[in-house]
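S.K.: one predicted model, sequence on top.
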Amino acid sequence: MDKVLIAMSGGVDSSVAAFLMKEQGCECIGATMKLFHNEDIGVSRTKTCRSLEDVEDARLAALHLGIPYYAFNFSDDFKGQVIDRFISSYERGATPNPCIDCNRYLKFERLYERARILGCDAIVAGHYARIEQENGRWLLKKSLDESKDQSYVLYSLTQDQLAHTRLPLGAMHKSETRRIAEEQGFYNADKPDSQDICFVPDGDYAGFIARYTGRDCPAGDFVDESGRVLGRHKGIVHYTVGQRKGLGIAADAPLYVKRIDAAENRVVLSSNDALFSRELMANDFNWIAYDVPPRELRATARVRYHQREQAATVTVLEDGHVHLVFDEPQRAITPGQAVVLYDGDTVLGGGTIL
């Protein structure tokens, strides 16, 4: 009988994942990662912290299932590996995906370490993706419910982590997950899915960075592609590639953020047509399907979470960087975001766009 540690977020997915593992006869332990306190994210102590609400929801689900439950304080790790990286990325003019860093450094590293200490054979998560072994190699595959597929944010998993991770929802549709939760009487059966970054619940990234760091990002120039000054921006952390709203620039035609020049504190604006490009470079690449990838391959790629994959030719350079040339131009390829490669429903690997 496997002993497993269930990563319980307080949501319906992880609660049903715990139920399914218990139904399979596993010895289950529930665990929630306590990632931040109100004061960490600039929220008044008098307000109910969503992080604490999630811990309580997870505790209730574990109690309902009759399994042991722990809440682990990983707030220092979360600050260093997620929040600080998030802020540094914006200040460099890039647009980060903190959920990828949280999975990489917290859930599948720190929580995985706790699972081993507790003598568990695997950790269990409520992600919609599949893990399968083929020819002695562990592979990450898309969820059968492609509308909920989360393989994009799991591309950093190693062979060892894949071998010791269970994703019981990968072959299910979200409607089935809700149905099971309702049939089992879970308190959180109707809890909405989270749509925002947990530590920026109001979606105001620039406001969060100012509150958290205690410093203002300096204003600078909006310029066109030739360098002509078009106006003043509020600070580069307010902008991301492809953005149109909130620029405050009067022009004969719509303008969009094409590039952020952090070194010169400039935001380059262009027409929408100028946002399309066929090439990108990426680094910090993690290959799942290969120990050593081929120098060149054909694949499909996502450059943002919910994008449909696009065909590309991939070249692996000697320094490990990866060069992609898409068959068709892609809009607003954004530094800091992940590019994830697929062969059908199998994740080949992924990295960070430069």
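M.R.: Now that the structure is in, tell me what you want to look at. Numbers count the residues shown, from 1 in each chain.
S.K.: CA atoms for contacts and neighbours, from now on please.
M.R.: Noted.
S.K.: which elements pack onto the longest helix seen in the chain?
M.R.: Longest among the helix segments of the chain by residue count, using DSSP state H, is helix 50-65. When contacts are defined as 3 or more C-alpha pairs under 8 Å, 6 or more residues apart in numbering; DSSP states H and E, helix 50-65 packs onto helix 12-23, strand 27-34, strand 69-73.
S.K.: among the ones you listed, which is nearest Val55?
M.R.: strand 27-34 (6.3 Å; C-alpha to C-alpha).
S.K.: touching the closest one from outside, list them.
M.R.: The contact list for strand 27-34 (C-alpha atoms under 8 Å, 6 or more residues apart in numbering) reads 1-10, 18, 21-22, 51-52, 55, 58, 62, 67-75, 107, 111.
S.K.: just the buried ones from those?
M.R.: Buried by 16 or more other C-alpha atoms under 10 Å: 3-10, 18, 21-22, 51-52, 55, 58, 62, 67, 69-70, 74-75, 107, 111, out of the contacts of strand 27-34.
S.K.: list the buried ones in the strand or helix carrying Asp327?
M.R.: If you go by DSSP states H and E, Asp327 is part of strand 322-331. For strand 322-331, burial by neighbour count (16+ other C-alpha under 10 Å) applies to Val322, His323, Leu324, Val325, Phe326, Arg331.
S.K.: putting a second one here so we can go through both:
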Amino acid sequence: MNSLGFAKAPAATRVVVAMSGGVDSSVVAALLKEQGYDVVGVTLQLYDQGLALQKKGACCAGQDIYDARQVADRIGIPHYVLDYENRFSDAVMQDFADSYLAGETPIPCVRCNQRVKFRDLLDQARALEADCLATGHYVQRAIGAGGAELHAAADPTRDQSYFLFATTQAQLDFLRFPLGGLPKTETRALAERFGLPVAMKPDSQDICFVPNGNYASVVERLRPGAAEPGAIRHVDGRVLGSHGGVIHFTVGQRRGIAVNDQATSNEPLYVVRVDPAKREVIVGPKAALACDRITLREMNWLAGAAADLPVTVKIRSMSKPVPARISVSGDCAEVIFDAPQFGVAPGQACVVYRDSHVLGGGWIRRNEAASARTAA
């Protein structure tokens, strides 16, 4: 077996590398080329290059396409740029806008992996007669008793498994993640050893198509007139002020809540929930964010449903996994935390783990039962 798990020489193994123009995917291409694999680089143009050039740290447009081509030339591999702008808009950006209008906090990176990179790009890799598709994600792929498994990265500070929970078993069979066992410092060192022009390039930001981190401006551009004003209401029913649109708020948010301090005794206020139908933002003290259970939709299981089993779950990309139990019903599930959690936002993902093994996950759904518990 070669290092990618195929019973043939590296030279007889074709690998398509998804090259975003960043250091991680560039190192993947260089490593596999050094190991003797038949490497083909593919970069996706996902959104308007003019918009991308306004933002440092963006990926998949403008300067990053140029950087990916420079790396491919440096290591001597063929490189293709595919225009997926319309697909990305339809599958990711429109969903992003609709989620904010529904009072949710979306994760477009997951949708991009689910609907574009691990679907359309994977199909393109097969069309190029590749044996696998390699990416620069910091996750690990292991072979278990039931086949390929998805595991968290060896370096917990770089782990990206949260963003890959929607990967299917068929996709995981075809995917490879060469950086999953490395710390970022080693990746940077490899980039320097290979003489890659992106060796010191800053990491890309999570949401590539949002200029300057202004999510609301993107939503307003996609949905003109979306930012309708409304009331800021305390959980006890009092109206404390007004806002310029629910798209500016997310559950757990503390900054940017403009209210009359005299009406709140200067207590710190957090967004407890967003009601788009009434155009209201409900706020309250931190205690009002406490939540002992959540309901999930669109469950994706990579290792069989973990019904009524003790597991750990992540409810935000940067949070640590916390103990919980899960009750499964079709493609939905209820997660019961061992201890209350704070600031659980609808539209975010809840990813289920057993140790480092990613069992699956789903999207946190906004419903009255969960909202009532949150506000209790």
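M.R.: Arrived safely, thanks for sending. Note that the structure is predicted; figures quoted are calculated from it, not measured.
S.K.: can you calculate the TM-score here?
M.R.: Once superposed, the chains reach a TM-score of 0.95 (TM-score structural alignment, normalised by the length of the first structure), with 347 aligned residues with a C-alpha RMSD of 1.6 Å.
S.K.: could you pull out the strands for the stretch 201-350 of the second structure?
M.R.: Ranges of strands in the stretch 201-350 of the second structure, per DSSP state E, counting those that start in this stretch, are 230-234, 239-243, 270-275, 280-284, 290-301, 310-314, 322-329, 332-342, 349-354.
S.K.: sorry, back to before: tabulate the buried residues of strand 322-331 of the first structure in TSV, adding columns for distance to Arg178 of the first structure.
M.R.: Below are the buried residues of strand 322-331 of the first structure laid out as TSV (distance: C-alpha to C-alpha, whole Å):
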residue	distance to Arg178 of the first structure
Val322	40
His323	41
Leu324	39
Val325	40
Phe326	38
Arg331	35
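S.K.: list the contacts of stretch 150-162 of the second structure.
M.R.: By C-alpha under 8 Å, 6+ apart, stretch 150-162 of the second structure touches 137-142, 172, 180-184, 302, 314, 317, 349, 351, 356-359.
S.K.: how close does Thr187 of the second structure sit to Asp24 of the second structure?
M.R.: Counting by C-alpha to C-alpha, to the nearest Å, the gap from Thr187 of the second structure to Asp24 of the second structure is 7 Å.
S.K.: swap that for Ile326 of the second structure, please
M.R.: 35 Å.
S.K.: with Asp67 of the second structure instead?
M.R.: In terms of C-alpha to C-alpha, Asp67 of the second structure sits 12 Å off from Asp24 of the second structure.
S.K.: neighbour count: these two, which is higher?
M.R.: Legend: neighbour count by other C-alpha atoms under 10 Å for Asp67 of the second structure and Asp24, higher for Asp24 (24 against 21).
S.K.: need the counterpart of that one in the first structure.
M.R.: Superposed on the first structure with TM-score structural alignment, Asp24 of the second structure falls opposite Asp13.
S.K.: how close does that match get to Lys191 of the first structure?
M.R.: Asp13 of the first structure is 10 Å from Lys191 of the first structure, by C-alpha to C-alpha.
S.K.: swap in Pro168 of the first structure?
M.R.: Counting by C-alpha to C-alpha, the gap from Pro168 of the first structure to Lys191 of the first structure is 20 Å.
S.K.: more crowded one of those two?
M.R.: For Pro168 of the first structure versus Lys191, the count of surrounding residues by other C-alpha under 10 Å is larger for Pro168: 23 against 14.
S.K.: how about that one, secondary structure?
M.R.: coil (DSSP: H, G, I helix; E, B strand; the rest coil).
S.K.: just give the nearest non-adjacent residue to the residue opposite it in the second structure once aligned, would you?
M.R.: For Pro168 of the first structure, the aligned position in the second structure is occupied by Pro178, per TM-score structural alignment. Among residues not flanking Pro178 of the second structure along the chain, Val28 sits closest, at 6.4 Å (C-alpha to C-alpha, 6 or more residues apart in numbering).
S.K.: wait, that neighbour touches Ala18, no?
M.R.: No: contact criterion C-alpha atoms under 8 Å: Val28 of the second structure and Ala18 do not qualify, at 9.1 Å.
S.K.: joint contacts of those two?
M.R.: With C-alpha under 8 Å, 6+ apart as the test, Val28 of the second structure and Ala18 both reach Ala134, Thr135, Gly136.
S.K.: now, which of the residues you listed lie within strands?
M.R.: Ala134 (DSSP state E).
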